[in-house]
Structure formats: structure tokens, C-alpha cells
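Q: Provided below for reference: sequence and predicted model.
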Amino acid sequence: MDQTFTHTTVLLQPAVDHLMGPLAGCYVDATFGRGGHTRELLNRLGPEAQVIAFDRDPQAIQVAQGLGDARLSLRHESFAHMAELPPASVDGLLMDLGVSSPQIDDPERGFSFRFDGPLDMRMDTTRGQTVAQWLETAGIDDIAEVIRDYGEERFAVQIAKAIAARRQARGPISSTAELAELVAGAVKTREPGKDPATRTFQAFRIFINAELEELEQALTASLRILKPGGKLVVISFHSLEDRIVKQFIRAQSTEVYDRRVPFAPAKALPLKDLGRVKPSEAEVSANPRARSAVMRVAQRTEQG
């Protein structure tokens, strides 16, 4: 277990403050990570409460098992499986998206270009294809599409061609250092203060874990499992995630009038948008990784 790697939970108090409802309620931490939000929830909740924690990472599940709290139920699976929970059974649902600090800082996980390690990037190391395995056979067009769509990288085609050329000349790329060096050679201009490999690593991680597709499934599931009055709290760390969350909440909380039927009764909306929260200056100063975080909050309505 990665005990040497630390993690500072972003927006810890604001997230739990917005999430809290009945002290004996049922809450879902859809991304346990290293348990910061779950621990705070358990500290505040009463003895009859229940917290259901999801995580694909077996190391995270091992940490969760170590808490030894009878109120905590663990699911070693994607949060898309929240749809299997009973309808209208949850008082609060928290999703803290992205990758945790221990995952980034552990070279063996392959998430970061700052350390040399195997090119893996799977959230769940017990199943699925690694990035290295995918790159062995992926075509230039497929690689470019992933880098462009999930990394918003304007040099996506150049990077894809460089990967294919390297593969043909010397065999598949197997390490993070190899990939980072190759991307640096293909990216012609660099954003100030940002490593040229940042967008490509993000893109491959999102793709190999189907993160955006599973986020959409989880958001849809939230409408089914939240009780009336229940809270949805989602913390995002990049624009692709936040755009999906923002558009979902807007679509489920905004009146749409049909001009063809101007006097029709308003449609009941399933969510009420409670706004967004950014980390304070003090939090960002103490934890620079919080800088890009955006938390959006919504509440399940009685009628929707």
C-alpha cells in the first residue's frame, strides 16, 4: 500500500458542509481516493448513518478497509455503478473527480511525466488495458483524436505521428519518460509554466479509464438515487469535466419554454442549481493542486 504518498483533500470542509443533511442519512462518496471526504462525513454523522464509498483503485479500497467503521460500505468498482442503488435512497452524493496525489506521485502507476515508470495509467490496476498496450496497435488517427478531444492539444497530429514513427523504428513505448520526451520533441510551442506533456498525459488517462463517459452515466444515475432535497456535490479539476457537470446541472434545473405552447404549465425540474464554489486563496496557497478545482452544487427537487 502506498503509505509514503500523502494526499491533501481539496475543498474538504466546503464540500461536506454543502453535502450534509440528516445525521442518520445515507451518503455516497463516489470517489473515495484516500478518504478525506469520507472521514469528515463519518466524523459528523450519527451512529445510524450510512456512507457508501466507490473507488476503482484497489489501493484506495485497502485504505478504506483500514478505517474499520461499520457505517462504511465499500464498492470496488466505478461510480457509474451507482445506478444499481435503490431509487431515492441517498441524502447526499459527492464526486471528487480526477486523479489523487498518491496516484500521481507513485511512479509505478504511470500517471505523471515527472517520474519515470511503466506507462500504465489505469485507475483499476486489476483489469483493463494499459496506455502502453493501447499504443502498441492504435492508429495515428485514433491517437490524434484522443489527444485532441481529451487533452485539447493543438499538436495532436504531430504527437500521434511521432508516436507511430518511434514505434516503427524502435518498438512500442513502455515508460512515462519515453512518452514525455517524445511529446516534448513534437510540441513546437510551450505554455508558460506547463510541461509540454501535460495535455497528452491527461488525454491518455481520461481515455484509458473512460472517465468522461462514466461521469455522464454517474450524473444521470444521481437523478434516480437522490432523495427529494438530497444534494449533489461535484468537484472538477479540468474544463472537460466541469463542462459536463455544468451542462448537466443547467439542463436539469433550467426552464425551457415551448413558444408553440406558450400557456402550457411549466415542466417540473429535477434539480435546483445552488451555484459553484472555488477554493479560497489560503487553500490554494497551502495546496497548489487546488488551484484548478471547481465545485458545483445542486439539490434534488420535490417535483422533478
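A: Yes, it's here.
Q: can we go C-alpha only for contacts and neighbour counts from here?
A: Fine.
Q: what does the helix or strand harbouring Gln168 rub up against?
A: According to DSSP states H and E, Gln168 maps onto helix 156-170. The contact list for helix 156-170 (Cα atoms under 8 Å, 6 or more residues apart in numbering) reads 136, 139-141, 143-145, 147-148, 172-173, 182-183, 186-187.
Q: ok, now how distant is Gly21 from Gly46?
A: Distance, Gly21 to Gly46, using Cα to Cα, to the nearest Å: 11 Å.
Q: which one of these two has more residues nearby?
A: Gly21 (17 against 14; other Cα atoms under 10 Å).
Q: In contact with that one, which residues are there?
A: Gly21 touches Asp91, Gly92, Gly230, counting by Cα under 8 Å, 6+ apart.
Q: Among those, the buried ones, what's the ChimeraX command?
A: To isolate the buried ones among the contacts of Gly21 in ChimeraX, judged by 16 or more other Cα atoms under 10 Å, type:
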select :91,92,230
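Q: three-state assignment of the residue of the chain most remote from its centre?
A: Ranked by distance from the centre of the chain (Cα atoms, centre = their mean), the top residue is Phe263, with 41.3 Å. Here Phe263 is recorded as coil under DSSP: H, G, I helix; E, B strand; the rest coil.
Q: before we move on, back to that, which SSE is immediately downstream of the helix holding Gln168?
A: By DSSP H and E, the next helix or strand past helix 156-170 is helix 176-186.
Q: now the angle between helix 176-186 and the very next helix or strand once past that next one, please.
A: The helix or strand immediately downstream of helix 176-186 is helix 198-208, counting by DSSP H and E. Angle, helix 198-208 to helix 176-186, by axes from the mean of the first three to the mean of the last three Cα atoms, to 10 degrees: 130 degrees.
Q: another one to put next to it:
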Amino acid sequence: KKDKKEKKTPKRSSSPSSSGDETKSSKKAKTSAAPADVDDASSVRVRITGLTKTANAATLSTFLSLAKDDVVVGLWGTSGRGPKPPGGHAFVDNVSAKDANALIKKFDGASVDGETIKVMVDDGSAAEAEAARTPKAPASASRPPLFGGGASLTNAPMFNGSTPGEVRADDWACGACGCSNFARRTSCFRCAAPKSAVTSAGPKTAVNTAAARAPAQGSIQEGYEVFLKYLPHSASEEEVTNYFADCGAIVGQARLLRDQLSGQSKGAGFVTFVNEQGRMEALKRDGSRFGGRNVSVTVAKKSTFGVRATEQAYGTHTPAMLAETIAGLVAPDRSGVYVDGTFGRGGHSRGILAALSPEGRLHAFDMDPEAIKVGRELEKEDARFTIHHAPFGQMSQVLKPLGIEPSGVFLDLGISSPQFDDATRGFRPEQDGPLDLRFDVERGMPASEYLRSVSRDELRRVIHEYGETTDPSAARRITDAIVIAREAGMLPSTTKDFAALVARAKGKEYQMMHPAKLTFQALRIVLNQEFDEMRRGMFGAFEIMPEHGRLGILTWKHSECAIVVDFYRDYEVVRDDFPLWQWAQSAYGEKCSKKLERKWGMHMDDAQRPSESETRANSRSRSATLHILRKRHAVRISDLERFAYKIKGWGKIAEPAPPPAVTFKYDI
């Protein structure tokens, strides 16, 4: 054992220091110097390590007395990926062995930016280390083609007995784009072309054309639409329609986007085809010459919110949800008397008149003098129509003396498009005009005068309650800006200047709308007492309608919907499946019948929203909600709750609030 131990123990040198120095120097020579068998004239690569993050090619090349282009410095954070070395390293390419040895001898161990660098001949270890850090894909894992076919990732069968990328006999290839589809699909999942367009089975190479990229859109009823750009500004709808007429059957005619004031074409528009084939043919004309310009033809797509904005002629109004209004309000009794509380420019009134029988009658109300002028003309055209210059909140005072009990009342809340588009009314922050915001310019005070007299606390409440409901900080900052401008005598009196002041105070807007839009909305609501007028109108309609009378309300904002629901809750009648009613009937049947008298109440149908086809044709209708309330004689839920709460000891239920007092005085 002793002999074996002595054999295993290495003999130490008598001069360890000299031996260690010799070992270090040999290692340094091995890693730093150029190989001995390399010719002095041959090129080698010099590697420099130990650099700081601030090192760059310019400073390093100056330090090494080399040209800047000869030095490649690595970027920190790249981990050596790509053509550049990792951070902290640098390379000098195409250096002769003689010059490399000179660099190593002169700069190895030198200090750069307070750090000691190492200079050596690169033997490929850096590239090998980087290759080791980069995972390699298995040799058998070849990437499958994008749209079916080709080799699969693995030969293992899937749950359905097939392998990935396998093309079955009943799979089909799209004739438009060549994409492979499963047999169960009736249209191409890539370009939405129908299965009837199949040319052959099996996958094909996708075609990079506008037709191949066309997404699924519309139906046979809605049509297939293309969007046109770079049209000649002098081109008319008829000329554009004729240009695409030979592509296929067109729905109506081309629709050009025009300036609302001047009527000048904006050089863009839409053409809708009856079938997909027509749209495909039109897409082939992308880039073709028309009227001296290269026209762009693309598939008409929907916007971020699902609805593409549409253009309306200046001063016109497209009634929202007219078909639903006629069906829910007029269809049950076409010979009755009806009320349109918000005449506007007569869009809904004309639709109601068209649905009425010769015995039917329609009374309309409005505050806007311009609307009254339009109504007077309609009175001359149709003897069944009568216009009243008064707010709809006073319909009871107007119609009761006439002995009229309307079968239905319709209220389209908010602002009409002609008012919104008229710059002289001051409703839009994008336009420039007087800061008015009144429906009836002959009554009340304009917004510019209101802002000069309202207190800071009241103004902040108005902006927060009627406009910036979700952002109290914005309401406060806007109020502060208005008050400061008022104190300095610099309060704007025009819409554009006032909107700019509000925008500066509010800052960034997370919604895709003008930053001052909600402030304008709040001022409009308070100046015209829209919510109070809304409550008066609903109460007045409920008062004068007979049993089974119908109240149709078209709301545009959540706050308006909330007011409708609050009114309905006060007069809601019990339903057979109402839990509290079932409990009262089972526990106090006879007593319940004696205590709870039947009163006039309301029943509300399910709220309705505009159809997709309507929102595409009239984008302004996308926010509309139609509520239909029906008058009934039954037990109110509020009375049932008072009866049950008294027995249970749960407290008291308040009586319905009376309608707000009338402020604007009209001659009735």
C-alpha cells in the first residue's frame, strides 16, 4: 500500500515559483500568441474581452491605433445573437499574424475605462460557446407548410387517425386563393370564397392578390362591398357605377364621400355588388386608370367599433330604427291617433304617416323654430298631420283640451342630425360658430352667457353629472380652466375656441372622440333641461294614453336609459312569476286582494337595438336603444312592496316623484 501511495503522489519541483511562472507563461503564449504554423502574412482574428458597456468602436479603434471599420464591438443584451459579438467583447478581423502578435504584446493587460482587457487570437471558442447557447431544432422536426400538405412534424397518428398536414381525399382547395380546406367547411377559411369555386382537390400555393385576401363579409341581402380611393374629384356617382358595371350586378349605385357643406367629392366611395363574383372582378381593377388617376380598390372593412362611418347630406336626418318603431308602436292600430314628441326634420313622422290608414292622425311637437317650418310644410302636404310649437313635456296640456287620447307616443331623445350639423347652433366642438347650444334660440340663455354666471361648484356638478360621468378629475380641471378664463376676461364665446380651452384642460382622451364632446353634451343637457323634459314627457304620455297605449322611447345614452328605467320602476305592474307576488298570494290571498287595488301602470317589452344592416347604412344609429312601454290596469309592484314591507317590518317605499315643474313658457 505504501508503494502504491508513493507512485500516485506526483513529485514536486524543487523550485515551485519558477515552475508556476513557466506554466502561466506557456498558457498565455498558447492562448494569446498566433499559432506557430501560421505565416506572418496570413490573416487572423483578434479577440478583445473585458470591455465595459460604454466601449464603442470609435474609442477602441483609437486606443488600438486601428481604423474604425476594422473593429467590431458587441452590444450588451444581445447575448451574441446575430452577426455581432456579445456585449463586453470586440473583434479585429483580417489582421496579419505579425500584427496580431504586436497587438497582443502591446495591449494585453492594458486598462480601458478602468477595466483590464485581454487581447488574444480568436480560436473560434466564442462562436462555439454561442452555438452551444442556441438550442438546435431536432433534425426530424421539419416545419410544415402554412396551408396544409407537405411533411408532418411527426409520424405518430393523431386522435382521428390522421397525421398533421395530411390531405384527405374529401378535402378541397379554394379556387380563388388555393388554400386547402377541410371537407366540412362550406367556404374558404382564408378568403371566404364559396366551396362551389373549387377547382381541384389538394392544397395549392396561396395567391397574394386583393381577391385572395378578401375577408368574409355580408350576405346576399347585404351585398359585397369594395372601398374606392384616389377617384377623380370630378367623377359622379353615375360615372363610377358605369365603370364597375361590367364586373357584376351592383346594389343601387356607387356612393361617394362628399363634403357636407360644399358637396365636393372627397375622392373616395363605395360600390356594393350583389354577389362575391362581382366583388372579385372589381378587385382586379385595383390600380387601374380611371379619369386620369390610378384607382385603389379594396375590400370595404368595418371600423374598430364594428361600424363604418357613413355620410349624410347636410341638413338631412336619417331616422333610426324606423321599422322597429312602426312595428311596435303603429302596427297594432293603424287607424289610431299618435304623437311624435320630437319632430326634428320629420323622419319618423313621415314613416308613421306612411304606415297609418286614412283615418289615422299624427300630432308632432318640437321646440326648434326650423323644425316648425318643416312641420308647417308637412301640414300642407298631409291633412292627417298637425305640428305644435311646444316641448313634448307639455303634450298633456295641449292634447287634453282637444279630447285626444293617443294610441301611441314616440320620443326620440337627444339632438337631431340637422341641429348637430349646423355650425350656427354651436352643438359640435369641431365646428366654429357661436357658443349657443339651445334647441330653441328664442328662449333661455345661450351657453356663453350661462358660463359667465354659473358658480364654480354648480358648473363642476353639471360637467361631472351630465358629461364626464366616469372622470371627476377631468370635470374639475375643465371647470377650473373655465373659471380662470372667466376671471381673466378671456372666456371664449365661440365653439372652436371654447373646445380648445376644454381640450387643453382635459388632456389626453382615451376615447376616439373630441376631448370637449362630453362637456358640450353636459352644457346642452342643462341649458335645454333635457332630462327634466324627458321626465315630464313620459309622465304626460302616461297620463293621456288609454289602456294598452304604447310609449316608444329611443334613447342614445346610458343616462337616458337609466331615467326610462327609473320611471318604469315607479309604475311597473306585477307579473305572475314575481316572487313577492307569489308569496303574498299564498300567505295573504284574501287580505292581499282587498288591500291591493288595481291602478294604471306600465309593462315594458324587451329593449331593441338596431340591426347590423342599419348600422352599416346609418352609422349614427349604432348607439340607439328602443324601449316600448305599454299602459295596463293592474297592481303596481310598488304598492305590493308597501303591503309586504309593512307585514315584514322591512321599512317604507317612497311614492313616485311628481314630474318636474315647467320652466319654458309656450303659448298653448
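A: Sure thing, it's come through. Please read all numbers here as calculations on a predicted model, not as lab measurements.
Q: just to revisit the earlier point, give the aligned range of the helix holding Gln168 of structure 1 in structure 2.
A: Aligning helix 156-170 of structure 1 against structure 2 (TM-score structural alignment) gives residues 475-489.
Q: in structure 2, what residues pair with stretch 101-119 of structure 1?
A: Under the criterion TM-score structural alignment, stretch 101-119 of structure 1 matches residues 417-435.
Q: tell me how far the ends of the matching stretch are from each other?
A: Start-to-end, stretch 417-435 of structure 2 (Cα to Cα) is 18 Å.
Q: now do stretch 128-143 of structure 1
A: Start-to-end, stretch 128-143 of structure 1 (Cα to Cα) is 18 Å.
Q: what do you get for stretch 143-161 of structure 1?
A: For stretch 143-161 of structure 1, the end-to-end distance is 9 Å (Cα to Cα).
Q: same thing with stretch 46-57 of structure 2?
A: Using Cα to Cα, first and last residues of stretch 46-57 of structure 2 are 14 Å apart.
Q: Stretch 499-518 of structure 2 too?
A: Stretch 499-518 of structure 2: ends 10 Å apart by Cα to Cα.
Q: What range does it cover in structure 1?
A: Under TM-score structural alignment, the match for stretch 499-518 of structure 2 is residues 180-199.
Q: Report the buried residues of the matching stretch.
A: Ala180, Leu182, Val183, Ala184, Ala186, Val187, Pro196, Ala197, Thr198, Arg199.
Q: ok, now stretch 166-181 of structure 1?
A: Buried, per 16+ other Cα under 10 Å, within stretch 166-181 of structure 1: Arg166, Pro172, Ile173, Ser174, Ser175, Thr176, Ala177, Glu178, Leu179, Ala180.
Q: can you tell me which residues contact the fifth one?
A: With contacts defined as Cα under 8 Å, 6+ apart, the neighbours of Ser175 of structure 1 are Gly110, Asp116, Gly117, Pro118, Leu119, Ala132.
Q: Scan these and report the most crowded one.
A: Of the contacts of Ser175 of structure 1, with other Cα under 10 Å as the count, Gly110 tops at 28 neighbours.
Q: ok, now how distant is the aligned residue in structure 2 for Arg243 of structure 1 from Asn181 of structure 2?
A: Aligned counterpart of Arg243 of structure 1 in structure 2: Ala562 (TM-score structural alignment). Between Ala562 of structure 2 and Asn181 of structure 2 the computed distance is 49 Å (Cα to Cα).
Q: Of the two, give the one with the bigger neighbour count.
A: Asn181 (24 against 12).
Q: just checking, Thr316 of structure 2 touches Gly344?
A: No. Counting by Cα atoms under 8 Å, Gly344 is not a contact partner of Thr316 of structure 2; they are 9.9 Å apart.
Q: quick one, which of those two is more surrounded?
A: Gly344 (29 against 16).
Q: Show me what that one aligns to in structure 1.
A: For Gly344 of structure 2, the residue aligned by TM-score structural alignment is Gly33.
Q: Alright, I will stop here.
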